[in-house]
Structure formats: C-alpha cells, structure tokens
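Asks: Provided below for reference: sequence and predicted model.
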Amino acid sequence: MDFTEIYRQSAGHVAFSPGAHFILTAVADRLVVRRADTFHVSRSWQVPCSPTPSAAAIASTTSSRSVRPGPNADSLTQTAISHIAWSPDSEYVFAACAKLGHVYVFRMRDEDWTAHIEAGAEGLIRAEWAPDGRHVLCFSEWGLRLTIWSLVTRIATYIQYPLHPDRGHAFRQDGRYFVLAERHKSKDTISVYDATNSFSLARHFPLPTSSMSSLALSPSGNHIAVWEGPLEFRLLILSLAGDVLGTFKPDLDPGFGIRNVVWHPSGMFLAVSGWDNKIHILEQLTWSSVATLELGTRIPANVTIWREPSNWLEATEGRGFLSYEKLEGPHPLNANRVDNSKAYPKCGTTQLEFNKAGTLLMARFENVPTAVHLFAFPGPGEAFSPRLRSVLLHSSAVAHAQWNPLRQGRLAISCGGQAIYLWSEEWIGEGGAEEEMAECVGIPAKKFDALDVRWAPDGKGLLLIDRETFCCAFEVGPEP
C-alpha cells in the first residue's frame, strides 16, 4: 500500500466525494477540498462563526447552551462545524454549524456561489442531503420539526415532530419516497412523502409500537422494518401502505430490546440482533426466524482463525505488512464478564453488516471487543445454512470495520493504533484458486492512531482518521 502525507482535520470531518475524485475536510472554521490524485487544494471556503440572532437570544438566557464572545470564543471557533457532506452528484458541499444554527452550502464549479440556511428559535441538531442533491434536510432540536430547504426554488417545506434526528428516516434507493417516523399526540406514526413532488404527503399511518427505536427500509423499498426501544425485543414488518406483514419476537425473551437490524442486499432476508449475543435471520415469506447465529465460548474446529502477531509493529518498525497468524481450532474465545443488572450491559452486537454481494455477514460483539466474526451466507441456489466462517483476533479493541463498497470480499479494520488490518478472500493461492488472507499493515508515520477507517466510493483507497489529522492509503498492483 502507498500512504500519503498527513493532513490536518477537525473532529473527524473528512469525506471522499461520491466519485472519489476529491476529498472534503473541515479544519477549524474552514472547508478544504483536495484532489484525490495529487492532494493539491482545489477549493477552500471560510465558514462564519457568528451565532444566529435566535441562537444568541437563547444563549443570553440559557447557560447550558451559551454562545458568547469572551473566553469561549476560541474553543467555539474550533468546534463550529458539526457536519460536512457532499451532494450525491458532487456538485455541492455543505458545512453545518449546529451550535450556531447555520448551514452553509457551496458550489464546486463556482467558488463565489453560496447559500445560507439559518435555523430559527427551534435550533439545529443535524443536517443531511436528499438524494437529488438539491434539497437539504435540517432537523431541529427537541424533535420539533424537520425543515427541507430547496436550493432551486428557495422554498422550505416543514414537517412537524420527527421522532429522531439521527435515525428513523430513510429514502428509497431511487429517491422517489422519503419515509419518516413521527410522533403525534403521544403516538408513533410513519409518514411517506413524495420527494419528486415537493415532499407532499403520500401516506400517513399509526404504528402499533409504544416507543419506536428506529426503522430500516428494504433494498427494494417495498418493506419497512420497525422495532421497539431497548426494553422490548419486538420487530414489525410493514408495507409502504401501512399494512403489518409480520411480527418477530424470540421464543425466549432476552430481557432487552434490539440493537441492530440490517437487510440482506437482495431484500430476501433480515438480520436482527440484541443484547443477548444472538443474531436472528428472518426470511421474507413468513418473516420468521430460519437461522440463529450465536456467540460461543469456543471457536469451532471448522472455522478459520486469524490472530494478530504479538509485537509485530516493533519488529517491523511500523513499515511494511505482515500476515496474521493462522490458528487451528477449536480455540477459546476470551469474553468479558457481563453485568446484566446494569442498564445497557456491555454485550450483544455493536456492528452488523453484509458485504456487497450478501455472501458474508460481519459481526462485532461488545463483550469480545478484540474479535471480528465473519459468517458465510449462502447465495442463490445454495442450501440455506449460514455458518461461522472466520474469526479475526486482535491485540487491541476494534475501533471500526468496514466492507469494501465494490469488492465483495475485502474488509478493512482499525484498532486505534499505528496500523490497519485487511482481510480478503480474493488472494490467489499457489494452485490458482482464490483463498482468504489477513494482513497487518503498518502506517509509516512517527505518530498516528487510526481511530477510524473509511473506504473510498470506488473501493481503491482508504481514509485513515486520527484525532486531529488524516492520511490516505491506496492499494498498488493489478486489480483482481
């Protein structure tokens, strides 16, 4: 792998453009766009850091949300930008300053063109792009409303009482419909809006839930998975018309709710997990469980085990790469003790993700923080028998793991140290057949902690994020 120089960033705000040609970063109060091939600065904008009149008025009476000049001015400037994002067509970028109530939109082709969105007294907690790249969604504080701003017509559309700002909403893949969880008169509801018709209301129906946690829209856009809060393990499958198609509850109540729900890329299956270290696989016909994957105390003998070599960074001086150690099973799995008497016990899945082809399911369990589990998932025409295929064991807790967005058998892992870890099933063995391979790759820097790792949209490079800096790593050699 080839590594770039190290560049500054603030609060982890670094993002590849959708075409992977540019990299957007926030550095204090400035947005910087670099070319991904040369890393030369292509565009740069300074974001004003003055609060809106509404935010200033609220700050004068609310000490918990103070936005005042004086001793805190420098620290406020350093943390002013709370969100950055590319539009899906890479034409625009925005920088949101949630504490100050601003969203600034800039255009790549015209450095002088800007748009300014100012939140009112309801405040601003989150901003994101609509799939068309011409609407910005702004969620207010306290769940008061969602405001959808059009860059074309300069008209705002208001939706009252969204349930959550960071979850509970989704666009269909074609961008036609926007599904939003709302709460009206103490009742959970779902609304479906036509994004191509000024976000007009197409459907609105109540939910049979007491405290909805979130929702997940199927890849086909025909089904909505909705689940309860942390106190009840209950999942509902609904159509876009509001019909309840299925309900799932385990035979034995685990005592806590659902942590992760992820659709299979085909939409034929649904993986559901909670705090009990079990992953339930539901199928589309009856929405019942057809398989249960469970974390055990030992790794079985028919599973490939990869272990990070001890002290390999010191031996290689942080340069080059080294293969994992391949172990023979069965092998004990050292799990942390769990105190179920506490709220949100440290167990269950913290991450659940299918690869692009749906042939592998990656899972990370909180009480085994150093391990990454890979489950083989049958493809079309194969006997349905999901099983544990590989386990990757590390010296430190895994900070982040992500599948390659294009190559189906490529996984990147970071553990917060001066290295990244790569797993692949595309390695060509001596017999010419594809085999799996796991490698530790040192980052050639004097001091760098890879707290986060993100693939480029084209799958050819990686963003490595430290606390205040970042660098990129690009694979060299012929593609498989």
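Replies: Yep, it's here.
Asks: going forward, measure contacts between C-alpha atoms and count neighbours the same way
Replies: Will do.
Asks: go ahead and list the helix or strand containing Ser390.
Replies: strand 387-393 (DSSP states H and E).
Asks: buried residues in that strand?
Replies: Arg387, Leu388, Arg389, Ser390, Val391, Leu392, Leu393 (16 or more other CA atoms under 10 Å).
Asks: Throw those residues into CSV and include distance to Arg154, thanks.
Replies: Shown next, in CSV, are those (distance: CA to CA, whole Å):
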residue, distance to Arg154
Arg387, 52
Leu388, 52
Arg389, 52
Ser390, 52
Val391, 52
Leu392, 51
Leu393, 52
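Asks: can you list the helices and strands that the strand holding Ser390 packs against?
Replies: strand 304-307, strand 371-376 (3 or more CA pairs under 8 Å, 6 or more residues apart in numbering; DSSP states H and E).
Asks: distance to Trp275 and mean neighbour count for those strands - can I get that in JSON lines?
Replies: Listed next are those as JSON lines, based on distance: least, CA to CA, whole Å; neighbours: other CA atoms under 10 Å:
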{"stretch": "strand 304-307", "distance to Trp275": "24", "mean neighbour count": "21"}
{"stretch": "strand 371-376", "distance to Trp275": "16", "mean neighbour count": "20"}
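Asks: where's Arg141 relative to Ile190, distance?
Replies: To be clear, residue 141 is Glu; Arg isn't right here. 20 Å (CA to CA, to the nearest Å).
Asks: who has more neighbours out of these two?
Replies: Ile190 (26 against 17; other CA atoms under 10 Å).
Asks: in this structure Ala438 contacts Trp427, no?
Replies: No: if you go by CA atoms under 8 Å, Ala438 and Trp427 don't touch, sitting 9.5 Å apart.
Asks: who has more neighbours out of the two?
Replies: Just comparing Ala438 and Trp427: by other CA under 10 Å the higher neighbour count belongs to Ala438, 24 against 16.
Asks: hmm, back to that, next helix or strand past the strand holding Ser390?
Replies: Defined by DSSP H and E, the subsequent element after strand 387-393 is strand 400-403.
Asks: for the strand holding Ser390, which outside residues touch it?
Replies: 293, 302-308, 370-377 (CA atoms under 8 Å, 6 or more residues apart in numbering).
Asks: can we see that at 10 Å?
Replies: Applying CA atoms under 10 Å, 6 or more residues apart in numbering, the contact partners of strand 387-393 are 291-295, 299-300, 302-309, 324-326, 333, 360-363, 368-378, 413, 421, 423, 436, 438.
Asks: okay, pairing it with this:
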Amino acid sequence: MEFTDVLGQSLAQWSPNAKYVAAADKNRVLVREPDSLKLVQAYICIDKVERIEWSPDSQFLLTQVARQGLLQIWSLRDSEWTCRIYEGLAGIAHARWGPAADLVLVAVDFQLYLSIWPLQEGASAVQIRFPKFSRRGFAFSRDRCWLAVLRRKDCKDRLGIYNSQESFSRLTDAALAGDASDLAWAPDDNTILVWERPASTPWCRMYSLAGECLAQVGDALPRSVAPSPSTQLLASLGLDGQLQLVSAVSRHILTSLAHNLAEATVQCEDGEVFLWEEYVELTDGVPVGKHRYKKIQDPGSFLEEKPVPEALDAEGIPRQGITVAAWSPDERFLATKHESFPSCRKWQALAVLMCQVWCGFGILGGWCYIPC
C-alpha cells in the first residue's frame, strides 16, 4: 500500500459526486482532488469551523461557525461568491441542506423555530415554529413538493405539512397521540410514517396529507425504527433483541428476526457464520506489529450474552436491545448492533461492537466483529 503525506486537517468530507474532498483547518476550509490531493479551493472563515456539509450537487459547501453563531456558504465554481446566514440571539443548533442546493434548513437553539433559507437574491427566510427536534423530525417528499415537520406545542406533538412550491404555506397541522420520535415519507409521497419512542402503544402510524391516521403498523415494542433507502421496508429495533421487518406498502410484518448468535449457528449451515478475533503481537508485554485477526472455529460456544449495566442514552432510553441499524444502499443487507454483547472476552480492554448482517427478507448473511 502507498500513502500520501499527512495533512493536518479535520472534518474531512467527500463530495456527493466523489470528485472532491473538503477538510477544515481551524478557520480554513480546503478543497482538494482525491487522487493527487491538489488544492482546488481554499476558503477563509471568520472563526474556527465546527462542521462542514456538501450540497447535493457538489457545487456548494456549507460551513458552520459555532462560536459566532452563523453559517458561511461557499461556491466551488465562483470563489468570489459568498453567503452568510445569521440567526441573531436565537443561535444555530443545526443546519443542513434541503433536497437541492437552493435551500438551507436551520434549526435554532431550544427548538424555537426552523428557518428555511432560499439561496436566491432578494429571497427571505420562512420560519416554522416549535420544531420538536433540531437534527431530525423533518423530511421532504421525493418530488420535493411537501415538507413534513414534527412540532411540539403546548406539551403535545403535532404533524405539520407544508407546500414547498407555495412559500411553505401550511397544509396540515394535526395532533399526534404519544411521543413521536421521527418520520419518513412513504414511497408514494402521499403517506407519512411516524413512529414513537418506546411506549405501550403501537409504535408506527401512517398519516395522509390531510393528517388522518390511516393505519397502525407493527406489533412490537421497539427502541427505534430504521427505514430502508426507498422507505418500502421498515426495520423495528426491539428492546428485547427482536428485529421486525415491516412493509410500508402492504402494512404487514414480513418477518421477525432474533439477534442471537446461538440461534444463528443452529439455523445456518457450516461455514455461513464467521467470528474473527482481533489480536496484536506482543514483545515483553509491548504491542508490536499490526492488528491481526484469526477465525474462531466454534463461534456458537465462544460468545455468551452478558447483561449490560443499567444506563440511559442521550434521550433517556435504556441501553438495551438493538440500538443501531444500517441498511445497505441496495436494501439487500441490514446491519444491527446489540447492546448485550459489549465485548468478546471479559479481559479485553478494547470494546468490540457486534454487527449482525441480515440478507434479504430474514436470511442470515453472516456475523462479524468491528473494533471500536
């Protein structure tokens, strides 16, 4: 393998078209070509850059300067073009691009409002009051005609739907039962999927554009829900270690999967479940050489489920069951992490994440271990 020179930069991010890579160095943002690391553009911000994000078309770069409470947007084509977004005393909690490079969504501190800034000369921002979350809880439909937002007003959750083609005029403001966690658009762009935080009520509901509850989907008690890239499938991550795959089109449960290594080894044939152990060569107790991996011959007897200490995450939900899920872009694989498997051996100081890969509709593809 060949390596380039080390560059003292951070927050590196690839452009969506993979032609550029941007990284921050204090108050500078440098854009380079990935093959030769040739410098393409250099932008000077007014203070230290805390976050960067490419526009969907890879032509603009959003930089968040947290200390000053403002955003600076730069153009890759025109180095003289600049844009600044300042929310005043409200501050900026999080900023992100819209579905295209002509919109920037800014959530201010304490979820007071969500600003939608068109990047057009003379255009003014539109404010949506009381969004429930600053980093999630709002999504555009695939045709970009509608914006759905979870709102929290008078200690109650509400679903707001706005017409993006008419200056984000409000179409629907419907009350929601329960404590909503996030939302996603169904493939037809006429239905919104809203799921709750762990509660005793059904975990997912489907709403029409008019705010009418069409159906309740699933029967599990999930920790969270992970929609597939096309939103045709929903993965329910259970507190009990069960994973349900639900069709958002037919509104039926397709299969229920158990995150259990012993069951996986029984269900699969020899050679279909793999377990790798990481080790480092030691000399006089000092690590030397690179990390290496060896295959465990009997994975079923190697790992035992260990209860984790009672702990809560940032949202106050117990750290138990399946906490993380990630879909592959083609929706053929689903990787999950179980909190009851914190490491491989008690004496290991290095925590190991357990990743179970599901293939297709419930066919187990394999097991792997990824070091933190």
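Replies: Good, I have the coordinates. All figures in this text were calculated on a predicted structure; none of them were measured in a lab.
Asks: related to what we said a few turns ago, show me which of the contacts of strand 387-393 of the first structure are buried.
Replies: 291, 293, 295, 299-300, 303-309, 324-325, 360-363, 368-377, 413, 421, 423, 438.
Asks: coming back round to it: could the helices and strands packed on strand 387-393 of the first structure go into JSON lines alongside distance to Ala225 of the first structure?
Replies: Formatted as JSON lines, those follow (distance: least, CA to CA, whole Å):
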{"stretch": "strand 304-307", "distance to Ala225 of the first structure": "33"}
{"stretch": "strand 371-376", "distance to Ala225 of the first structure": "22"}
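Asks: relative to Gly246 of the first structure, which of those is closest?
Replies: strand 371-376 (25.5 Å; CA to CA).
Asks: from the chain's centroid, how far away is the closest one?
Replies: Relative to the centre of its chain, strand 371-376 of the first structure is centred 18 Å away, using CA atoms, centre = their mean, to the nearest Å.
Asks: cool, stretch 321-332 of the second structure as well?
Replies: 11 Å.
Asks: quick one: buried residues of that stretch?
Replies: Buried, per 16+ other CA under 10 Å, within stretch 321-332 of the second structure: Gly321, Ile322, Thr323, Val324, Ala325, Ala326, Trp327, Glu331.
Asks: equivalent range in the first structure for that stretch?
Replies: The alignment of stretch 321-332 of the second structure onto the first structure (TM-score structural alignment) spans residues 348-359.
Asks: start and end of the matching stretch, how far apart?
Replies: 22 Å.
Asks: ok, stretch 353-372 of the second structure next?
Replies: Terminal-residue distance, stretch 353-372 of the second structure (CA to CA): 7 Å.
Asks: roughly how far is it from the heart of the chain?
Replies: Relative to its chain's centre, stretch 353-372 of the second structure lies at 18 Å (CA atoms, centre = their mean).
Asks: three-state assignment of Thr209 of the first structure?
Replies: Under the three-state scheme (DSSP: H, G, I helix; E, B strand; the rest coil), Thr209 of the first structure adopts coil.
Asks: so it is in contact with Glu228, correct?
Replies: Yes: applying CA atoms under 10 Å as the test, Thr209 of the first structure and Glu228 come out as touching, 6.4 Å apart.
Asks: now the common contact residues for those two.
Replies: Arg234, Leu235, Leu236.
Asks: thinking again about what came up before, neighbour count: Thr209 and Glu228 of the first structure, which is higher?
Replies: Glu228 (21 against 17).
Asks: quick one, helices of the second structure?
Replies: Here the second structure has its helices, by DSSP state H, at 261-267, 299-302.
Asks: now those in CSV, with distance to Val126 of the second structure?
Replies: What follows is the helices of the second structure, written out as CSV (distance: least, CA to CA, whole Å):
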stretch, distance to Val126 of the second structure
helix 261-267, 51
helix 299-302, 56
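Asks: for Ser75 of the second structure, find the nearest of those helices.
Replies: Closest approach to Ser75 of the second structure among these (CA to CA): helix 261-267, 49.7 Å.
Asks: related to what we said a few turns ago, which one of the helices and strands packed on strand 387-393 of the first structure lies nearest to His83 of the first structure?
Replies: Closest approach to His83 of the first structure among these (CA to CA): strand 371-376, 29.1 Å.
Asks: so which elements touch the closest one?
Replies: strand 304-307, strand 349-354, strand 360-365, strand 387-393 (3 or more CA pairs under 10 Å, 6 or more residues apart in numbering; DSSP states H and E).
Asks: what's the mean distance for the third one versus the second structure?
Replies: Right, the one you point to is strand 360-365 of the first structure. Superposing on the second structure and averaging over aligned pairs (mean CA distance after the TM-score superposition for the first structure), strand 360-365 of the first structure comes out at 1.2 Å.
Asks: ok, back up a step: quick one: the helices and strands packed on strand 371-376 of the first structure as TSV, columns for distance to Ala85 of the first structure too.
Replies: Compiled in TSV, these are given as follows (distance: least, CA to CA, whole Å):
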stretch	distance to Ala85 of the first structure
strand 304-307	36
strand 349-354	23
strand 360-365	26
strand 387-393	32
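Asks: those strands: which one's closest to Ala115 of the first structure?
Replies: That would be strand 349-354 among these, by CA to CA, at 36.2 Å.
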